[in-house]
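K.L.:
Please find the sequence and the predicted model below.
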Amino acid sequence: MRSTGPGFDSLPFLAGPREASAPTGLSMTGWPGQEERGAGSAPLLRPDGDLADLLDTMRRLRTILACQDNMLGSGAVIPSAIQQVSILRELSRTATGTTRHAVMDLQAAYAEFAGWLNDDLGHRGAGQQWINNALLWAHEADNELLIAYILLRQSQRAAETGDTAAAVALAQAAQRRGELTARMRAAAAQAEAGGHALSGDERGFTTTVALARDLAAQAPPPTAGEWASWCTPAYIAAHEARGWAHLGRHDRAVESYQHALRGWPAEFHRDRGLYLSRLAHSQALTGAPEQATHTARTALAIACGTRSARILAELAPVRKALTPWRDNPRVSEFTDELTHVTLGTENGPPCA
């Protein structure tokens, strides 16, 4: 039976959509297996001392989990991420002063990460709950850069649901927050450009994507733990391609996707699958079924390896775009494989 994402019944959350029950052994407030062992098995945390070393370790762990997420997929790391929030929640109950400030800052960062992980697994209701709380906790920590990053993420989520006005407005709000790094400004400008493209505003799209491109080119090499470290010139090119696709310019989209994927960083393996699936869609719509099928099959293999619901969702329109060539043996083989994988997700993870 398909899982429905981590549960939220034991913590006060902001109003919003709710997911169904959590998978066995995993909850918002606990750690894997806590239910079976009982409350007495909770880690004994006493936040009345100096937590600097512990929090520093947890920051480093978050960076490691983000790397594993890129390579192995969200399902491999979400239990560990949620466990860290559980620990931080316990610490925050008695921490005061600057110690509480530091705890809430890290708690907000992990909550944002958990929201991302749920989104990638297709648990959008759970993802919304996590990101709502990340924003609340980031405000308490008074972290302007993290607030801007969460607004950027909300812009991306709005674009995914077709809410173009919110996508543009939230990206613009992110750009107005305090002192942003060049990379954060680039990411927010790209999100705004995506909203303009979705609304059919080609002029707004080309203006803001050019700004994003320039800012990404000016940014120094990303550092570990940096917000929006993924926003590189290649990332901007991939999203410029998506903008051209939204505007119906699939010839330009193919060119931009191919430029972005040339030399794509190995550590962003899952994202490569996402952009390959979008490239395949544009290739099909420009009348290149053989190329589209080859590209889509590579994306499907990455979806299976990383258990990414996002990649599978992007492959659905590829199948539709290939309909005129359904009698082509290679096209038929791909659509059969995709159908098999998609049906398999009804009883378990992708490609289980």
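P.N.:
Okay, I see it. Numbering: from 1, shown residues only.
K.L.:
all contacts plus neighbour counts: C-alpha atoms, from now on.
P.N.:
Will do.
K.L.:
does the nearest residue to residue 314 once chain neighbours are set aside count as helix, strand or coil?
P.N.:
Take residue 314 and drop its neighbours on the chain: the residue closest to it by CA to CA, 6 or more residues apart in numbering is residue 277, 5.9 Å away. Under the three-state scheme (DSSP: H, G, I helix; E, B strand; the rest coil), the conformation of residue 277 reads as helix.
K.L.:
Quick one: residues contacting residue 277.
P.N.:
Residue 277 is in contact with 295-296, 299-300, 311, 314-315, 318, counting by CA atoms under 8 Å, 6 or more residues apart in numbering.
K.L.:
repeat that with 7 Å
P.N.:
When contacts are counted by CA atoms under 7 Å, 6 or more residues apart in numbering, residue 277 touches 295-296, 299, 311, 314-315.
K.L.:
and the closest residue to residue 232 other than its chain neighbours, what element?
P.N.:
Leaving out its chain neighbours, the residue that sits closest to residue 232 by CA to CA, 6+ apart is residue 216, at 5.7 Å. Secondary structure from DSSP states H and E places residue 216 in helix 202-218.
K.L.:
try it against this one:
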Amino acid sequence: MDDVADCHYQRMDPLPESVWNAREVQDAVAANSPSSVIAFARRAHGLRQDELGALAGFSQSAISRLESGSNLAYDMRVLRIVQRTLGIPAHLLGLAEQGVAPAELRERGGTEALVALLGSGASSGAPATPEIVRELLVARRIINDADNRRVSAALKPAARDLYELTDRLRRSVSGEMRQVLLSVAALYAEFAGWLHEETDDWDGAEHWTARAMQQAQAAEDRDMVAYTYVRMSQLAARDGDHDRVVGLARAAQRERDISPELRVLALQQEARGLAQARAEAACMSRLDDAARLIDRIEHVDTDEYRVGSWTDIEHVEMQRASCLVDLGQPAEAINLYTSLRPRWGHVCPWFQGVHTAKLARAYAHRGDVEQAAAVGMDAVALARVSASPHVVRELRALSPWADTAAFSEVTAQVRALG
């Protein structure tokens, strides 16, 4: 008998987002075990394997193999349907919310195979086509989702190779297609800058971000120009130069006719600089402006990468809580973070980790060192899951409390992270 009963499936009512923050789920993600996440979700819904099979359109034996890990080669169709039936956040299984992501990338043979596949179309001398552009945008989404899930050194050469492929195609065409490929090249250059930032190569980060700006401007891609200003502002924040942080974020907002999501990102970044400058009223005003724009954002259901596709109210309010920490208002930050944590299960692990570490710092500033240490251990777990240096950097901001008895385990774990 075919394991697939039919092509139809039913969706269960969604579980609370706090379920996905459970230690069992995070340990399964850290161990790269989608099968364990699926089994956990099934049990959380109170289903037996045969009941899940009936809902998803598969036999009990197919579900059993999936949960045991023996079918994790994967059959992407089975994995996708089970994910949607149980309402599992896609990134916990290495999938994109829509389209392809790390699990599909593994099925295709990794980033090297993807570069070779795309490069074969260009090396044949055939002209660039809309189909090739689409594949490049899907590939950009794949490597972005892979990095969001877990930082990997293998992504840097893949991003560079895909950039060089795009740039080679761009040089071979003219007119509208050349302008489109300039925009795609800018997307890859910006991502290369991000990957260099993750490895503390700040010169490389600035070089690639500047290249992204040049190509975005040449393409007259206002959204990409605005986003590159935002990225420049983020790089300036490393030096604590709040004048540059604010100035570059405002430059992004001066670009004509940018999308609501780009304006939200620029407002958030301006608020970050204003918090560093201790300009509380202006900071909160910018975040209020950003929150009001959220309803104007229309997210496109696409496999392709889109700048700002992650923008939502949770990201805005997480930035607000972070600003409250910088403004010396730990109690207000704790209250806001506490209300947000049950709702941020869809946010990528490294971003959760950064803000969990900020919450730990807020508790420490308030004088609740034991609670700060407990939350700090949660951030350590997310640092392991994501392998993100951004989380580790934020954990190091807890160094004033490193020698306290309550922080002994956090301190040891942060040192072990490198």
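P.N.:
Arrived safely, thanks for sending. Keep in mind the model is a prediction, meaning the values are calculated, not measured.
K.L.:
just to revisit the earlier point, how close does the residue nearest to residue 314 of structure 1 sit to residue 270 of structure 1?
P.N.:
Residue 277 of structure 1 is 11 Å from residue 270 of structure 1, where distance means CA to CA, to the nearest Å.
K.L.:
next one: residue 308 of structure 1
P.N.:
Residue 308 of structure 1 sits 8 Å away from residue 270 of structure 1, taking CA to CA as the criterion.
K.L.:
now swap in residue 197 of structure 1 and tell me
P.N.:
Relative to residue 270 of structure 1, residue 197 of structure 1 is positioned 24 Å away (criterion: CA to CA).
K.L.:
Out of the contacts of residue 277 of structure 1, grab the one that's most surrounded.
P.N.:
Neighbours were tallied for each of those (criterion: other CA atoms under 10 Å), and the maximum of 32 neighbours falls on residue 296.
K.L.:
shouldn't that residue be in contact with residue 278?
P.N.:
No. Between residue 296 of structure 1 and residue 278 there is no contact, the gap being 8.5 Å when judged by CA atoms under 7 Å.
K.L.:
in the host helix or strand of residue 111 of structure 2, what's buried?
P.N.:
Assigning secondary structure by DSSP H and E places residue 111 of structure 2 in helix 110-123. Buried positions in helix 110-123 of structure 2, judged by neighbour count with 16 or more other CA atoms under 10 Å: 110-112, 114-115, 118-119, 122.
K.L.:
overlap in contacts of residue 296 and residue 278 of structure 1?
P.N.:
If you check residue 296 of structure 1 and residue 278 against CA under 7 Å, 6+ apart, no residue is contacted by both.
K.L.:
On the three-state scheme, residue 309 of structure 2 is what?
P.N.:
Counting by three-state DSSP, the backbone at residue 309 of structure 2 sits in coil.
K.L.:
How many residues are close by residue 87 of structure 1?
P.N.:
Around residue 87 of structure 1 sit 20 other residues, with neighbours defined as other CA under 10 Å.
K.L.:
which residue in structure 2 lines up with it?
P.N.:
With TM-score structural alignment defining the correspondence, residue 87 of structure 1 maps onto residue 165 in structure 2.
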